[in-house]
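[1] Below is the structure, and that's it, no one-letter string:
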């Protein structure tokens, strides 16, 4: 539980930094570049934090879906009007996928994973790998925004 909180706070700080960097440099890039970056961040953010929410609070499926939609809306605001729906859509889809992965990590029998394999699954390895992947993606986005 503490490990998941540490991972989510680490990823939350990185997300906060990249959001303000994107907001500050919003007018320096064309719409297509901003759309690709916002789609990537929105999908991964809603996926990862929805998974964290389900692992921390097992019964709150609706809250994780709402968080995904909310994060999509916030990153969609960086785009022009027609593309805001794209952020909302990606946030909702990422939230749903993160909710499903978190539910499967808690109860592997949902996907008919055998008990022998479920016992061998390390609950902390998958969120840690996801957090490292998320940090690498945010670092590559920060690298692409340098000027």
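    Noted; the coordinates are in hand. Because the structure is predicted, anything quoted here is derived from the model rather than measured.
[2] rest of the way, CA atoms for contacts and neighbours
    Will do.
[3] Please, which helix or strand holds the residue nearest the centre of the chain?
    Centroid-nearest residue in the chain: residue 45, 1.9 Å away (criterion: CA atoms, centre = their mean). Per DSSP states H and E: residue 45 is located in helix 31-56.
[4] Okay, one more to line up with it:
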């Protein structure tokens, strides 16, 4: 659990850095770039945060979905008007998908996946959490790179 908590903190710090960049450079993009960045950031952030919240608090799955809605609303409201609804939608979908993946990883019987032992479930949990952190960091690097003018 400590590794998952550290990966969650790492992802939150990356999100806050990207959000700060949004606030600084919100006037320089056109609507197409705004929609693309909003969609990518909200979907990836809410998916990863939904996954981590489901791993850390498995009994509170609704919290991870609401966290995704909040992320979508926050990012969408920082950008221009067309991005608000796009951010809300993608944040909700990412939160739901992260919650579903986290629930299936912790209880593989939901999808009839044959897992023999608890150590396999723990290994899958840590493997998916580490992979999600690496992929999310890569996505945030690409987003930060796209803000260079």
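    The structure has been received and is ready for your questions. What you are looking at is a predicted structure, and each value in this text was computed from that prediction instead of being measured.
[5] Once they're superposed, tell me the TM-score.
    The TM-score (TM-score structural alignment, normalised by the length of structure 1) is 0.94; 147 aligned residues with a CA RMSD of 1.5 Å.
[6] Which other helices and strands does the helix holding residue 45 of structure 1 contact?
    Contact partners of helix 31-56 of structure 1 among helices and strands, from 3 or more CA pairs under 8 Å, 6 or more residues apart in numbering; DSSP states H and E: helix 2-24, helix 61-76, helix 81-106, helix 125-144.
[7] now with 7 Å?
    Under the contact criterion of 3 or more CA pairs under 7 Å, 6 or more residues apart in numbering; DSSP states H and E, helix 31-56 of structure 1 touches helix 61-76, helix 81-106.
[8] Buried ones in it, by neighbour count?
    By 16 or more other CA atoms under 10 Å, the buried positions in helix 31-56 of structure 1 come out as 34-35, 37-55.
[9] ok, now stretch 14-22 of structure 1?
    By neighbour count with 16+ other CA under 10 Å, stretch 14-22 of structure 1 contains the buried residues 15, 18, 19, 22.
[10] Export those residues as CSV, with columns for distance to residue 102 of structure 1.
    Shown next, in CSV, are the buried residues of stretch 14-22 of structure 1 (distance: CA to CA, whole Å):
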residue, distance to residue 102 of structure 1
15, 20
18, 25
19, 25
22, 29
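[11] Skipping adjacent residues, who's closest to whichever residue in structure 1 pairs up with residue 114 of structure 2 in space?
    Mapped onto structure 1 by TM-score structural alignment, residue 114 of structure 2 lines up with residue 114. Leaving aside its chain neighbours, residue 114 of structure 1 sits nearest to residue 108 (8.0 Å; criterion: CA to CA, 6 or more residues apart in numbering).
[12] correct me, but that neighbour touches residue 117?
    No. The criterion here is CA atoms under 7 Å, and residue 108 of structure 1 misses it with residue 117 at 8.9 Å.
[13] of the two, who's got more company?
    residue 108 (18 against 9; other CA atoms under 10 Å).
[14] counterpart of residue 144 of structure 2 in structure 1?
    Aligned partner of residue 144 of structure 2 by TM-score structural alignment: residue 142.
[15] got the contact list for its match?
    Each residue near residue 142 of structure 1 by CA atoms under 7 Å, 6 or more residues apart in numbering is listed here: residue 18.
[16] Quick check: it vs residue 135 of structure 1, distance?
    When distance is defined by CA to CA, to the nearest Å, residue 142 of structure 1 is 10 Å away from residue 135 of structure 1.
[17] Same question for residue 141 of structure 1.
    Distance of residue 141 of structure 1 to residue 135 of structure 1, given as CA to CA: 10 Å.
[18] and if you look at residue 76 of structure 1?
    Separation of residue 76 of structure 1 from residue 135 of structure 1 (CA to CA) stands at 21 Å.
[19] Show me which of those two is the more surrounded one.
    Ranked by neighbour count (other CA under 10 Å), residue 76 of structure 1 and residue 135 place residue 76 first, with 26 against 16.
[20] Many thanks, have a good one.
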